[in-house]
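A.B. asks: Need the 3D shape of this:
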Amino acid sequence: MTDAAPARGGASDGRRCHDPGMAATAAIRARVTAEQPLGGALREDVAERAAALGVLGWVRAADDGGLQVHAEGDAASVDALAAFLSEDGRTVDVERVRREGHEQFAIRGVPAGVFVVQQHAATARHFDLRLEVGGVMRSWAVPKGPSLDPAVKRLAVEVEDHSMGHNDFEGRLGEGGVIVWDRGGYEQGGRVPWPEALDRGHAVFVLHGEKLRGGFALQRTRPGEKAQWLLVKRRDDDARPGSDIAAEAPGSVVSGRTLDEVLRG
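C.D. replies: Reported below is the predicted structural model:
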């Protein structure tokens, strides 16, 4: 259900709790616009107000210079956040939506760190996916490499953390070698805060690389030492069904050389 009128008087939601002993709950999706582009300071203010109200969800910049907000929680608190969004002449279009089960209020669209994918020739050829988390690179060996096809689920075996100093290495390594197959920044996503999302075994993130772009998810399927995960591309505008990016773009993003060329010296 969509309410196209500005949310001057607050927002309500069709999903109310019918237990009289519990507070009514609400969830909204809001688009915030103004005569001037809304900057990062307002995103911070929205996150702070949501935290003070106990509201969960997210805020992110919209392509038109406005903001997009998902808010859920106690109905009165959600209404209060919607009223805050409409202050200072801002227009807020509110859509009533279902609760998504968030456990945080996050600022999305903000880089969380760097990622790198290296291709290795060692005992067996494989790719390493590494995400910067807490000052180290959390790492997964992906034998067949990442995919942009959402229908393809790649095995990813968790390996030891690496220092960020290894991110730029490319060349011979003993009898094998390494290339930097892709790299860039990434955003943390999902409903659960990081690194708790990784600890629980389901983490969503957005890559901004030269080859890999858009949403991905890591899902743990077997815990323990060298835990096994599945790496899956999410269905979004950057998905490429039927593609095999590892085979189609084998070269390094640093030198353009393939791993075979590095091994030949």
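A.B. asks: When you work out contacts or count neighbours from here on, use the C-alpha atoms and nothing else.
C.D. replies: Fine.
A.B. asks: Count the neighbours of L231 for me.
C.D. replies: The local packing count at L231 equals 26, with neighbours defined by other CA atoms under 10 Å.
A.B. asks: so how far is V204 from it?
C.D. replies: L231 sits at a distance of 10 Å from V204 (criterion: CA to CA, to the nearest Å).
A.B. asks: quick one more, to check against the first:
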Amino acid sequence: MAKLLDPYRAKRDFDVSAEPSGRRGRRAKKARFVVQKHDARRLHYDLRLEIDGVLKSWAVTRGPSLVPSDKRLSVPTEDHPIDYLAWEGAIPKGQYGGGTMIVWDTGHWKPVGDLAAALAKGHLEFELQGERLKGRWHLVRMKAAAAIRMSPGC
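C.D. replies: The predicted structure is shown next:
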């Protein structure tokens, strides 16, 4: 079985980029999340949820919205190491994800219902307790390849 962070490491040259090479973390008492503003080829936001010692990650176009009727395309990306919870910096131009990244929000999260079943089904409902984002959210798998809709709950 491939290690969860192998795809992350394969895309990066840690001799060039200051990104953490990473490790799996120990399970925290309260699962954490981070939203990072990522000014790469296109400005977007990265949502990362701590699950099984790594950060499951999605690139969210235009960033999260607080309006329930707004939907945001969210594209799954590779799992990231726990060190990314606080990582900010510049990824060199020409490297995967090149551009600046800042922590936009951070806090704790919890799934609503059974996490494994929700991930398998492709409809994860969860609660965020962050500095900016609070309340219930949904990640819903759509028919388009690897596309997920992120929207706040009602």
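A.B. asks: ok so, going back, anything in contact with each of L231 and V204 of structure 1?
C.D. replies: Taking CA atoms under 8 Å, 6 or more residues apart in numbering as the contact definition, L231 of structure 1 and V204 share the neighbouring residues F216, A217, L218.
A.B. asks: Tell me the counterpart of the last one in structure 2.
C.D. replies: The reference is to L218 of structure 1. Correspondence of L218 of structure 1 to structure 2, assessed by TM-score structural alignment: L139.
A.B. asks: Tell me the secondary structure at the nearest residue to its match once chain neighbours are set aside.
C.D. replies: Taking CA to CA, 6 or more residues apart in numbering as the measure, L139 of structure 2 lies nearest to M150, with 4.7 Å between them; neighbours along the chain are not counted. Local secondary structure at M150 of structure 2 is given as strand here, using DSSP: H, G, I helix; E, B strand; the rest coil.
A.B. asks: Please report how far M150 of structure 2 lies from E88 of structure 2.
C.D. replies: Applying CA to CA, the value for M150 of structure 2 to E88 of structure 2 is 23 Å.
A.B. asks: What's A90 of structure 2 aligned with over in structure 1?
C.D. replies: Structural correspondence for A90 of structure 2 with respect to structure 1 (TM-score structural alignment): R172.
A.B. asks: So that match sits against V178, correct?
C.D. replies: Yes. Using CA atoms under 8 Å as the test, R172 of structure 1 is close enough to V178 to be in contact (6.4 Å).
A.B. asks: any common contacting residues for these two?
C.D. replies: Going by CA under 8 Å, 6+ apart, residues that sit against R172 of structure 1 and also against V178 are V262.
A.B. asks: Those two - which one has more neighbours?
C.D. replies: Of the pair R172 of structure 1 and V178, V178 is the one with more neighbours under other CA under 10 Å, namely 24 against 17.
A.B. asks: For my notes, confirm that one occurs in a strand.
C.D. replies: Yes. Checked against three-state DSSP, V178 of structure 1 lies within a strand.
A.B. asks: Alignment lookup: it to structure 2.
C.D. replies: Aligned partner of V178 of structure 1 by TM-score structural alignment: M101.
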